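[1] Got a predicted structure here, sequence first:
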Amino acid sequence: MKKEELMAIIEQRIRECQACPLWLQRTNVVPGEG
């Protein structure tokens, strides 16, 4: 997966869950695993 695609997914996840500080602290985790 390209870094650009990963960043796009991360941005989408953040928009879907803007009230998730724990998730934001774990940006190194692939979305869906944590």
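    In hand now; what should we look at?

[2] all contacts plus neighbour counts: C-alpha atoms, from now on.
    Fine.

[3] Can you give me the distance of the residue most central in space within the chain to Gln25?
    For the chain, the residue sitting closest to the mean C-alpha position, by C-alpha atoms, centre = their mean, is Ile10 at 3.1 Å. Distance of Ile10 to Gln25, computed by C-alpha to C-alpha, to the nearest Å: 12 Å.

[4] Over to Glu16?
    16 Å.

[5] Next: Ala8.
    From Ala8 to Gln25 the distance is 17 Å (C-alpha to C-alpha).

[6] same thing with Ile14?
    11 Å.

[7] Looking at these two, which is more packed in?
    Ile14 (16 against 9; other C-alpha atoms under 10 Å).

[8] so that one is in which element?
    helix 3-16 (DSSP states H and E).

[9] In addition, the following structure is provided for comparison:
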Amino acid sequence: MSKAFTHHIERHNLNLRIHIKRLARISRDNMNPLYTP
């Protein structure tokens, strides 16, 4: 496996993780409107 491809996968995984965190935060806020961080 080439380095560039590995780097692409790692960056993609990072973006995915950030996106999932954001989605989880949004859904949690929707389920509990009184929630304060």
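    It's in. Owing to the predicted nature of the structure, the values given are computational and were not obtained by experimental measurement.

[10] about what we covered before: next SSE downstream of the helix holding Ile14 of structure 1?
    helix 21-25.

[11] If we go by neighbour counts, what in that next one is buried?
    Trp23 (16 or more other C-alpha atoms under 10 Å).

[12] same check, this time on stretch 3-18 of structure 1
    10, 13-14.

[13] Let me have those residues in CSV, adding distance to Cys20 of structure 1 as columns.
    As requested, the buried residues of stretch 3-18 of structure 1 are exported to CSV (distance: C-alpha to C-alpha, whole Å):
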residue, distance to Cys20 of structure 1
Ile10, 13
Arg13, 10
Ile14, 8
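
[14] Report the distance from stretch 18-25 of structure 2 to the chain centre.
    4 Å (C-alpha atoms, centre = their mean, to the nearest Å).

[15] That one aligns to what range in structure 1?
    Aligning stretch 18-25 of structure 2 against structure 1 (TM-score structural alignment) gives residues 3-10.

[16] and the matching stretch, how far from structure 2 on average?
    Its aligned residues in structure 2 lie a mean 0.5 Å from stretch 3-10 of structure 1 after superposition (mean C-alpha distance after the TM-score superposition for structure 1).

[17] Quick one: map Leu34 of structure 2 onto structure 1.
    Using TM-score structural alignment, the partner of Leu34 of structure 2 in structure 1 is Ala19.

[18] Return the member of the buried residues of stretch 3-18 of structure 1 nearest to Lys3 of structure 1.
    Lys3 of structure 1 lies nearest to Ile10 out of those, by C-alpha to C-alpha, at 10.4 Å.
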